[in-house]
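*Asks:* After the sequence you'll find the predicted model.
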Amino acid sequence: MQNMLLNDGRSMPQLGMGTYQIADAQVAAVVRQGIDLGYRLVDTAALYHNERGVGEGWKSSDTFLTTKLWNDRHGDAEAALDESLALLGTDAVDLYLIHWPSPAEDRYVQAWRSLIQLRDAGKARSIGVSNFLPEHLDRLREETGVVPVVNQIELHPYFQQREARAYHEAHGIVTQSWSPIGQGKTLLSDEAIGRIAAKHGRSAAQVVIAWHLHHGLSVIPKAADPEHLADNLAAAELMLDEEDVAAIDALDRADGRIGPDPRSF
């Protein structure tokens, strides 16, 4: 499993498993299956309401663990993290993210200052953000002097976020893709993706995940059964050629966003 160097000197597996919309009662078994297959990064969030199950599946492993601060807790991040840690059954997480900037509330800088303190206290070994735009990242950097190690954003071949990726690269921030295969069958049934999958004898999902990895992105596809977990993990072995990458690069769309706009959410 390829690791990525973070700007705080720590490292993080490039490919992990997402757990969004996997029920708390089910997710422990899914996480255990993923770890047994070879995953070494598990991503959850307070919003997902499955931290207890994730913690049960994750415990006694050496797997990198991420959780996130929800929008209504920007004013009391320490209490929110303590609640997450209690559910996860651990004293610290490897990565703690502010889930959304919620700019209308304008408390994300306050939340970021709290995350810096939580990192210094050892409750979060690394700290980052999710769904932040360059304008939000600029404020964090200018007002605190601390740059997030990761920005986890919606990113897939129909919504490639090139401006954000360029900003992240310029400032030493790892880009981590959520919804990496587009949350549905439309992308996976795309003709270009299908041609590349047939050419390599691989699944469409593996082709898309391999595209993320080729571009140096961290990626956390969700899967809820052993077959899809194994399929996603095997994407790390697929090497796309220049023609493949160019064909997928050409799929970017102006209207490709699936999730909310961080400016208004």
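*Replies:* Thanks, I have it.
*Asks:* Could you use CA atoms for every contact and neighbour count after this?
*Replies:* Noted.
*Asks:* which residues of the stretch 51-200 of the chain fall in strands?
*Replies:* 64-69, 93-98, 124-130, 150-154, 174-178 (DSSP state E, counting those that start in this stretch).
*Asks:* Run through the neighbouring helices and strands of the last one.
*Replies:* Okay, so that is strand 174-178. strand 150-154, helix 162-170, strand 218-219 (3 or more Cα pairs under 8 Å, 6 or more residues apart in numbering; DSSP states H and E).
*Asks:* relative to strand 124-130, how tilted is it?
*Replies:* Here strand 174-178 runs at an angle of 70 degrees relative to strand 124-130 (axes from the mean of the first three to the mean of the last three Cα atoms, to 10 degrees).
*Asks:* How about the second one?
*Replies:* Angle between the axes of strand 93-98 and strand 124-130 is 30 degrees (criterion: the same axes, to 10 degrees).
*Asks:* which helices and strands does the helix or strand harbouring Ala246 pack with?
*Replies:* Assessed by DSSP states H and E, Ala246 sits inside helix 242-249. Here helix 242-249 touches helix 191-200, going by 3+ Cα pairs under 8 Å, 6+ apart.
*Asks:* Against which helices or strands is the helix it packs on packed?
*Replies:* On a contact count with 3+ Cα pairs under 8 Å, 6+ apart, helix 191-200 meets helix 204-214, helix 242-249.
*Asks:* Dump those helices into a markdown table; add distance to Thr67 and mean neighbour count as well.
*Replies:* As requested, the helices and strands packed on helix 191-200 are exported to a markdown table (distance: least, Cα to Cα, whole Å; neighbours: other Cα atoms under 10 Å):
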| stretch | distance to Thr67 | mean neighbour count |
| --- | --- | --- |
| helix 204-214 | 22 | 24 |
| helix 242-249 | 30 | 14 |
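*Asks:* Adding distance to Leu118, write the ones you listed out as CSV.
*Replies:* Shown next, in CSV, are these (distance: least, Cα to Cα, whole Å):
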stretch, distance to Leu118
helix 204-214, 30
helix 242-249, 39
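*Asks:* next up, a second structure to put side by side with the first:
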Amino acid sequence: LLCAIGMEPPINAHADAIRDEKLKVLRSLKPWTTESLSSDVVRGQYAAGMSMGTPVPGYREEKGVDPHSNTETFVALRTEIANWRWAGVPFYIRTGKRLAGRDARIVVNFRPTPHAIFRSGANAGNQLVINLQPKDGLELHLLAQGQDMRGAKASNALAPVQLDLDFAKRFGSERVGAYERLLLDVIDGRLNLFVRSDEQEEAWRWVEPLIKHWAGDPQGPRLYACGTWGPSASSAMIARDGFCWDEEN
């Protein structure tokens, strides 16, 4: 998903052209340092809590799990793509198990305008949300001037407006499931959605310092209760840059 957002437009729609651009993103990821491994990564493990109103055990109490296991069930991290387009732009990734919801989405926050000529109660830029699960679609959050019943501008103040495209409603009869799509691509020999070996190797090259750091970390993963959005340290990490996770906004 990070590559899909950060890649440059490919020269054509062929699989290798797309995967070449994704590979460039992986090679441009900012290398980990001792400092960033400690400050820009939060790993967690779920403890006992509530899920859908039902008490559930912690990871170490699950059947077949070592009661002293330090296996992570949550990761949040901050990274950057070190190229001309994305230099200085933070990318945040978060994933985990037993969270408050089974949502998958990409949130793109656009820079606020450098000079606002309209009054606005919200000090934020526009936002694009790409929903992947449980429903897929697009949301565009804008600030727009309000109107009265006759269509005239009610004031010069800006108010939040949301444009919502639900793929299931718009393309319901024309769509296939995610796994069906992959199987059809395999049958037809389309490789656009599949990872090439050099992509895998480059991704592992970037991830390996994380794994080595965790192996020597005596603290282990931070605990978080089932039914929450992970350790509070993940909120503190993103707050350092003046941002917050989507559900905290």
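*Replies:* Received the coordinates, thanks. If you're wondering where the values come from, they're calculated on a predicted model, not measured in any experiment.
*Asks:* TM-score of the superposed pair?
*Replies:* Overlay of the two chains. TM-score (TM-score structural alignment, normalised by the length of the second structure): 0.25; 108 aligned residues with a Cα RMSD of 6.2 Å.
*Asks:* Please tell me I have it right and Thr79 of the second structure contacts Arg94.
*Replies:* No: contact criterion Cα atoms under 8 Å: Thr79 of the second structure and Arg94 do not qualify, at 11.5 Å.
*Asks:* Now render the strands of the stretch 51-200 of the first structure as a markdown table, adding distance to Arg195 of the first structure and mean neighbour count.
*Replies:* Below are the strands of the stretch 51-200 of the first structure laid out as a markdown table (distance: least, Cα to Cα, whole Å; neighbours: other Cα under 10 Å):
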| stretch | distance to Arg195 of the first structure | mean neighbour count |
| --- | --- | --- |
| strand 64-69 | 34 | 23 |
| strand 93-98 | 37 | 24 |
| strand 124-130 | 33 | 24 |
| strand 150-154 | 24 | 24 |
| strand 174-178 | 23 | 24 |
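*Asks:* Which one, of the ones you listed, ends up nearest to Asp244 of the first structure?
*Replies:* strand 174-178 (19.4 Å; Cα to Cα).
*Asks:* circling back to that earlier point, and Ile116 of the first structure, which of the strands of the stretch 51-200 of the first structure is closest to it?
*Replies:* Closest approach to Ile116 of the first structure among the strands of the stretch 51-200 of the first structure (Cα to Cα): strand 124-130, 7.3 Å.
*Asks:* Can you list the helices and strands that the closest one packs against?
*Replies:* strand 93-98, helix 108-120, strand 150-154.
*Asks:* Switch the ones you listed over to CSV; also include distance to Tyr167 of the first structure.
*Replies:* As requested, those are exported to CSV (distance: least, Cα to Cα, whole Å):
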stretch, distance to Tyr167 of the first structure
strand 93-98, 18
helix 108-120, 19
strand 150-154, 11
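*Asks:* and of those, who's closest to Ala210 of the first structure?
*Replies:* Ala210 of the first structure lies closest, by Cα to Cα, to one member of those: strand 150-154, at 16.4 Å.
*Asks:* okay, the angle between the closest one and helix 162-170?
*Replies:* Computed by the same axes, to 10 degrees, the angle between strand 150-154 of the first structure and helix 162-170 is 170 degrees.
*Asks:* rewinding a little: and the helices and strands packed on strand 174-178 of the first structure as JSON lines, adding distance to Trp58 of the first structure?
*Replies:* Shown next, in JSON lines, are these (distance: least, Cα to Cα, whole Å):
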{"stretch": "strand 150-154", "distance to Trp58 of the first structure": "21"}
{"stretch": "helix 162-170", "distance to Trp58 of the first structure": "29"}
{"stretch": "strand 218-219", "distance to Trp58 of the first structure": "19"}
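*Asks:* Which one of these lies nearest to Ala247 of the first structure?
*Replies:* Short answer: helix 162-170, nearest of those by Cα to Cα, at 15.8 Å.
*Asks:* That closest one: which residues count as buried?
*Replies:* Across helix 162-170 of the first structure, burial judged by 16 or more other Cα atoms under 10 Å covers Ala164, Arg165, His168.
*Asks:* helices or strands up against the longest strand that the second structure contains?
*Replies:* Secondary structure of the second structure per DSSP state E: the longest strand is strand 153-166. Secondary-structure packing of strand 153-166 of the second structure (3+ Cα pairs under 8 Å, 6+ apart): strand 137-147.
*Asks:* What lies in contact with the strand it packs on?
*Replies:* With contact meaning Cα atoms under 8 Å, 6 or more residues apart in numbering, strand 137-147 of the second structure is reached by 125-131, 153-168.
*Asks:* Buried only: go through the residues you listed for me.
*Replies:* Buried among the contacts of strand 137-147 of the second structure (16+ other Cα under 10 Å): Asn126, Gln127, Leu128, Val129, Ile130, Asn131, Leu158.
*Asks:* Can you name the residues that contact Asn131 of the second structure?
*Replies:* Ala104, Arg105, Ile106, Gly137, Leu138, Glu139.
*Asks:* What separation do you get for the third one and Asp166 of the second structure?
*Replies:* Using Cα to Cα, to the nearest Å, one gets 15 Å for the distance from Ile106 of the second structure to Asp166 of the second structure.
*Asks:* repeat for the second one
*Replies:* The gap separating Arg105 of the second structure from Asp166 of the second structure is 13 Å, by Cα to Cα.
*Asks:* circling back: out of the buried ones among the contacts of strand 137-147 of the second structure, which comes closest to Tyr46 of the second structure?
*Replies:* Nearest to Tyr46 of the second structure among these is Asn131, at 24.8 Å by Cα to Cα.
*Asks:* buried sites along the helix or strand Val30 of the first structure falls within?
*Replies:* Using DSSP H and E, Val30 of the first structure sits within helix 24-37. Buried positions in helix 24-37 of the first structure, judged by neighbour count with 16+ other Cα under 10 Å: Asp24, Val27, Ala28, Ala29, Val30, Val31, Arg32, Gln33, Gly34, Ile35.
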